[in-house]
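**Q** Give me the fold of what follows.
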Amino acid sequence: MNAIVQTILIGIGATLTMDIYALVLKALGIKTLDYRFVGRWIGHLPKGRFFHHKIFDSPPITGELMIGWVAHYLIGITFAFLLVAVHGKKWLAGPSLLPALFIGLITVTAPFLIMQPAFGFGIGGSNLPDPNKARLMSLITHSVFGVGLYISALIISKFTT
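**A** Next up is the predicted model:
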């Protein structure tokens, strides 16, 4: 299996791991990100609107839920490519946890510095009612993504050796 296909599968697997974690949280009554708002944000970009006072109050976009989910998985795949770009194809053959976890933690900068400010939540969720809780949830979720990168790479490497 070539490195590009491996990396795409690792990104999908890691994102799926994060989604399974979100389902567990939801079952426990803990609210997580609704990807339709990612789709809404993306849908407003061609109209020149990057920042929203509150994304919840912005007009809905046709297909926003599908747009949000597709973007979510494409972002996960992109971060998997970042991991391989930083650690090389050698990592694909012998995945280790620390590089994957490191990339997972680095990816938390995307919601802190891009998504949350664009959604009207402020940098690092500073405008949310409990910003420290939001930050901790983001850190944990992105750590789970990092673990998902590792587990997915480990599984895929078993089929490629």
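**Q** can we go C-alpha only for contacts and neighbour counts from here?
**A** OK.
**Q** So which other helices or strands are in contact with the longest helix seen in the chain?
**A** For the chain, the helix with the greatest residue count under DSSP state H is helix 131-160. Counting contacts by 3 or more CA pairs under 8 Å, 6 or more residues apart in numbering; DSSP states H and E, helix 131-160 packs against helix 3-27, helix 89-93, helix 97-106.
**Q** try it again with 10 Å
**A** Where contact means 3 or more CA pairs under 10 Å, 6 or more residues apart in numbering; DSSP states H and E, helix 131-160 is packed against helix 3-27, helix 64-87, helix 89-93, helix 97-106, helix 109-110.
**Q** now that helix and helix 64-87, what's the angle there?
**A** Here helix 131-160 points in a direction 70 degrees away from that of helix 64-87 (axes from the mean of the first three to the mean of the last three CA atoms, to 10 degrees).
**Q** How many residues are close by residue 5?
**A** Using other CA atoms under 10 Å, residue 5 has 10 neighbouring residues.
**Q** Tell me how far it lies from residue 11.
**A** Distance, residue 5 to residue 11, using CA to CA, to the nearest Å: 10 Å.
**Q** Now show me the structure for the sequence below, then we'll compare the two:
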Amino acid sequence: MNHVINGLLAGLVATVVLSVLMVIKDMMGLMPDLNVIGMLAAQMGSGPTMGWLAHIMIGVVGYGLAYSLLFRRLPLGGHGVRGILLGVVGWLVMMLALMPMMGGGLFGSGMPSGMMVPIATLILHVIFGAVLGGVYGRLGHAEV
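**A** From the prediction side, this is the model:
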């Protein structure tokens, strides 16, 4: 059970890091059409508070729980690499399923920012995954 709690904690830390990066992106005015919180809120027919809650739940519960349950089964090196692998899988799901569902098209092809959407979101997912795996490993789980 400790591994699940550590997965949730690692998911929380990674989600906070990702959220800060998203806020910085918005403050800099970069890719204003890529507003994941707004897109999530619109899908739920609600406001930004629900969008943020969904974002937090996906990061903490979705990724944190998934990592804690799957990390031993993931191929490759240590926790950082395995976290990145999970982040890339999540990015592919976002680009192939969620982005089209939210009106952005495959790989964000329907968005004005064009190729910057998949590149920026991939970078963010890689950072998220590295933090997720790294924190999980530091919480007492030896490299496998």
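**Q** From residue 7 of the first structure, how far out is the residue sitting nearest the centre point of the first structure?
**A** For the first structure, the residue nearest the mean C-alpha position is residue 76 (5.3 Å; CA atoms, centre = their mean). Note on residue 76 of the first structure: its distance to residue 7 of the first structure, by CA to CA, is 10 Å.
**Q** and for these two, which residues touch both?
**A** By CA atoms under 10 Å, 6 or more residues apart in numbering, residue 76 of the first structure and residue 7 have these common neighbours: 13, 82, 149.
**Q** Nearest residue to the second one in space, please, no chain neighbours.
**A** It stands for residue 82 of the first structure. Nearest non-adjacent residue to residue 82 of the first structure, counting by CA to CA, 6 or more residues apart in numbering: residue 103, 7.7 Å away.
**Q** Counting neighbours, what do you get for that neighbour?
**A** Neighbours of residue 103 of the first structure (other CA under 10 Å): 22.
**Q** Give me the aligned partner of it over in the second structure.
**A** Using TM-score structural alignment, the equivalent of residue 103 of the first structure in the second structure is residue 86.
**Q** any idea how far that match is from residue 59 of the second structure?
**A** From residue 86 of the second structure to residue 59 of the second structure the distance is 12 Å (CA to CA).
**Q** same deal with residue 123 of the second structure?
**A** Counting by CA to CA - residue 123 of the second structure and residue 59 of the second structure are separated by 16 Å.
**Q** go on, residue 109 of the second structure?
**A** According to CA to CA, residue 109 of the second structure and residue 59 of the second structure sit 24 Å apart.
**Q** Switch the helices and strands packed on helix 131-160 of the first structure over to a markdown table; also include distance to residue 136 of the first structure.
**A** Formatted as a markdown table, those follow (distance: least, CA to CA, whole Å):
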| stretch | distance to residue 136 of the first structure |
| --- | --- |
| helix 3-27 | 14 |
| helix 64-87 | 20 |
| helix 89-93 | 28 |
| helix 97-106 | 11 |
| helix 109-110 | 13 |
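**Q** between those helices, which gets nearest to residue 131 of the first structure?
**A** Closest to residue 131 of the first structure of these is helix 109-110 (CA to CA; 14.8 Å).
**Q** Give me the helices and strands touching that closest one, please.
**A** Counting by 3+ CA pairs under 10 Å, 6+ apart, the packing neighbours recorded for helix 109-110 of the first structure are helix 131-160.
**Q** repeat that with 6 Å
**A** Packing contacts for helix 109-110 of the first structure, counted by 3 or more CA pairs under 6 Å, 6 or more residues apart in numbering; DSSP states H and E, involve no helix or strand.
**Q** average distance between that helix and the second structure?
**A** Its match in the second structure and helix 109-110 of the first structure itself, once the structures are fitted together, sit a mean 2.2 Å apart by mean CA distance after the TM-score superposition for the first structure.
**Q** In the second structure, what range does the helix or strand just after that helix match?
**A** Downstream of helix 109-110 of the first structure, the first helix or strand assigned by DSSP states H and E is helix 116-118. Per TM-score structural alignment, the counterpart of helix 116-118 of the first structure in the second structure is residues 99-101.
**Q** Give me the spatial nearest neighbour of the residue mapped onto residue 140 of the second structure from the first structure, chain neighbours excluded.
**A** Matched by TM-score structural alignment, residue 140 of the second structure corresponds to residue 157 in the first structure. Once flanking residues are discounted, residue 157 of the first structure sits nearest to residue 93: 5.9 Å by CA to CA, 6+ apart.
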